[in-house]
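Okay, here's the prediction I keep looking at, along with the sequence it came from:
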Amino acid sequence: MSKIVVVDDDLFILQLLSEYLRKETYDVTSFSSGHNLVEHVRANTPDCLILDIMMPGINGLSLLTELRSFTEMPIIMISARGEENDRIQGLELGCSDFLSKPFNPRELVGRVKAMLRLAKSGGSGGIAATEEVSVHENSESIYKFGNVEIQPEFRKITVGNISLSLTSREFELLMFLAMHIERPFEREHLIQQVWKYDFFGDVRVVDDLVKRIRKKLGELDSMLQIDTVWGFGYKAIVRKV
């Protein structure tokens, strides 16, 4: 029996979601705050977590950051505000999916089922498998793309002699595209590579990431760039001098 944890300070929603999940024969544990949540996850290794963002005391985003330091279990975040920044920040910090309140509890149950199914199958999720380049780093590995150098082991990217400041998600996306230079990828495939799960939310989160990376690369006159492949997705290229 799969173990599900639900965290929400709204007791009505907490009870409603717990009841819907129990009807599917899941073993459900509920918390009305983030207190003791991390300890519970460490001790009980649940299969999926539903986590509200806005809670008194420690909020959902802070809890997500701590949880992602030791677990890759599927985490679905929910928020009453439904703001774009909440969605983007949650996805950047490592949540697997995001739902804005109000939502149909049956939709949440469907997403939980899909997440569990993908986790058991290794996260392949039906996206066509493609041959990947295997990169084995050592302390001296440096990949050069024009005036850009990438040191994967140290998660460091420099443009000229200037270090490029990137979030974890921005680094993962740019690194993946750079390791497959000139090769186009669909947004869904990039989501799978960067978040390590299939994602059931809005694929425009990739557009958000690309926009920010492009701005940072442009400010430093980077020769490594991300091109749009219209009607398909994105690819990395090296601009000629």
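On my side now, so go ahead. Note that the coordinates shown come from a computational prediction; the quantities given were computed from them, not determined experimentally. Numbers count the residues shown, from 1 in each chain.

make it CA atoms for all contacts and neighbour counts henceforth
OK.

Helices of the protein, residue ranges please.
Remark: helices assigned in the chain by DSSP state H are 11-23, 37-44, 60-67, 84-93, 105-120, 168-178, 187-195, 204-219.

Show me what the first one is in contact with.
For helix 11-23, the surrounding residues in contact (Cα atoms under 8 Å, 6 or more residues apart in numbering) are 6, 7, 8, 28, 29, 30, 31, 32, 105, 106, 109.

hold the first one in mind and look at this next one:
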Amino acid sequence: MAARVVVAEDDMKQAELLRRYLEHDGHDVVAVHDGVQALAAARTVSPDLVVLDVMMPGLDGLSVCRALRAESDVAILMLTARVSEDDLLLGLELGADDYLTKPYSPRELVARVRTLLRRTTSADRTRADKVLRVGDLEVDPVRHEVSLGGRAVDCTPGEFAVLALFAREPGRVFSRDQVISHVHGVDGYLTTRTVDVHVMNLRRKLEDDARRPTRLLTVYGVGYKLAAAGG
């Protein structure tokens, strides 16, 4: 699946290595080495996916992620040497779709890129011809669009995948492990807290009061569900 990819990595040798691996996989790649260049390249190239190192001069990767997410739903893969789970979850809260911790293999990065691109471009093709409606919430898997009461709601690819899963079976309770299995496959590199972050971000976008949700409900000790219309 050929795509336009921006790689933002301040280590020039590593950036060149990633560029070669991604181009060998069929992608068009632009490599930059600081946060300011990353933001400019993303706005110029309109990529399908951005690979962002967290620690970069100019603007760090988290700042670039925040800026990109404010203006697009481009898929974002973060690279970080930080090992704190809170640091990793901060990137997800800002809108990143996945992360890799250093050191990592270029082959693993290419595999993550493939997964993100599949999720972005084919939201469950077996049932993608049907707009999912739950009350005044609409989820369109073909156009990758969400609307609430006729108002467009911007979602990251990860948030969209979680919401689409819930919207296909409103009222069904999904455990965190089930969400990971359905949305991300069984690669085993994501944590259950990732699901919590996506749900938290969705509540901010869909609920009148994210602290007192009426749509995306927690079923304590089990998981989450999207309340059925009128239920």
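Great, that's in hand. If you're wondering where the values come from, they're calculated on a predicted model, not measured in any experiment.

ok, back up a step: now, of the contacts of helix 11-23 of the first structure, which are buried?
6, 7, 8, 28, 30, 31, 32, 105, 109 (16 or more other Cα atoms under 10 Å).

Please compute how far stretch 199-212 of the second structure lies from its chain's middle.
Relative to the chain's own centre, stretch 199-212 of the second structure is displaced by 17 Å; criterion: Cα atoms, centre = their mean, to the nearest Å.

re the thing from before, need the contacts of helix 11-23 of the first structure in CSV (columns: distance to residue 16 of the first structure).
CSV is the format used below for these (distance: Cα to Cα, whole Å):
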residue, distance to residue 16 of the first structure
6, 10
7, 12
8, 11
28, 12
29, 13
30, 11
31, 13
32, 13
105, 8
106, 11
109, 11
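
Which of these fall in strands?
Counting by DSSP state E, those place 6, 7, 28, 29, 30, 31 in strands.

in the second structure, which residue is closest to the centre?
Closest to where the C-alpha atoms of the second structure average out (Cα atoms, centre = their mean) is residue 97, at 2.5 Å.

Does that one touch residue 75 like I think?
Yes. Using Cα atoms under 8 Å, residue 97 of the second structure is in contact with residue 75, at 6.3 Å.

Now do the contacts for residue 183 of the first structure.
177, 235, 236.

Ends of stretch 125-135 of the second structure, what's the gap?
23 Å (Cα to Cα, to the nearest Å).

Kindly reformat the helices of the first structure as a markdown table containing distance to residue 151 of the first structure.
Listed next are the helices of the first structure as a markdown table, based on distance: least, Cα to Cα, whole Å:
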| stretch | distance to residue 151 of the first structure |
| --- | --- |
| helix 11-23 | 44 |
| helix 37-44 | 32 |
| helix 60-67 | 24 |
| helix 84-93 | 21 |
| helix 105-120 | 30 |
| helix 168-178 | 10 |
| helix 187-195 | 18 |
| helix 204-219 | 16 |
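
looking at these, which is closest to residue 137 of the first structure?
Relative to residue 137 of the first structure, the nearest member of those by Cα to Cα is helix 168-178, separated by 13.0 Å.

Next, the buried residues of the closest one.
Quick answer for helix 168-178 of the first structure (16+ other Cα under 10 Å): 169, 170, 171, 172, 173, 174, 175, 176, 177, 178.

Let me see the contact set for residue 187 of the first structure.
Residue 187 of the first structure makes contact with 203, 206, 232, 233, 234, according to Cα under 8 Å, 6+ apart.

Filter these down to the ones also in contact in the second structure.
Comparing the contacts of residue 187 of the first structure with the second structure on both residues aligned by TM-score structural alignment, their matches' Cα atoms under 8 Å, the contacts found in both are 206, 233, 234.

Let's have these in CSV, adding distance to residue 65 of the first structure and neighbour count.
Converted to CSV, those look like this (distance: Cα to Cα, whole Å; neighbours: other Cα atoms under 10 Å):
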residue, distance to residue 65 of the first structure, neighbour count
206, 20, 21
233, 29, 17
234, 28, 22
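
how many neighbours does the aligned partner of residue 191 of the second structure in the first structure have?
In the first structure, residue 191 of the second structure lines up with residue 203, judged by TM-score structural alignment. By other Cα atoms under 10 Å, the residues close to residue 203 of the first structure number 14.

Also the one 10 residues further on?
Applying other Cα under 10 Å, we find 22 other residues in the vicinity of residue 213 of the first structure.

shouldn't it be in contact with residue 168?
No. Applying Cα under 8 Å as the test, residue 213 of the first structure and residue 168 come out as separate, 11.5 Å apart.

if I look at residue 104 of the first structure, how far off is residue 43 of the first structure?
Distance from residue 104 of the first structure to residue 43 of the first structure, by Cα to Cα: 31 Å.
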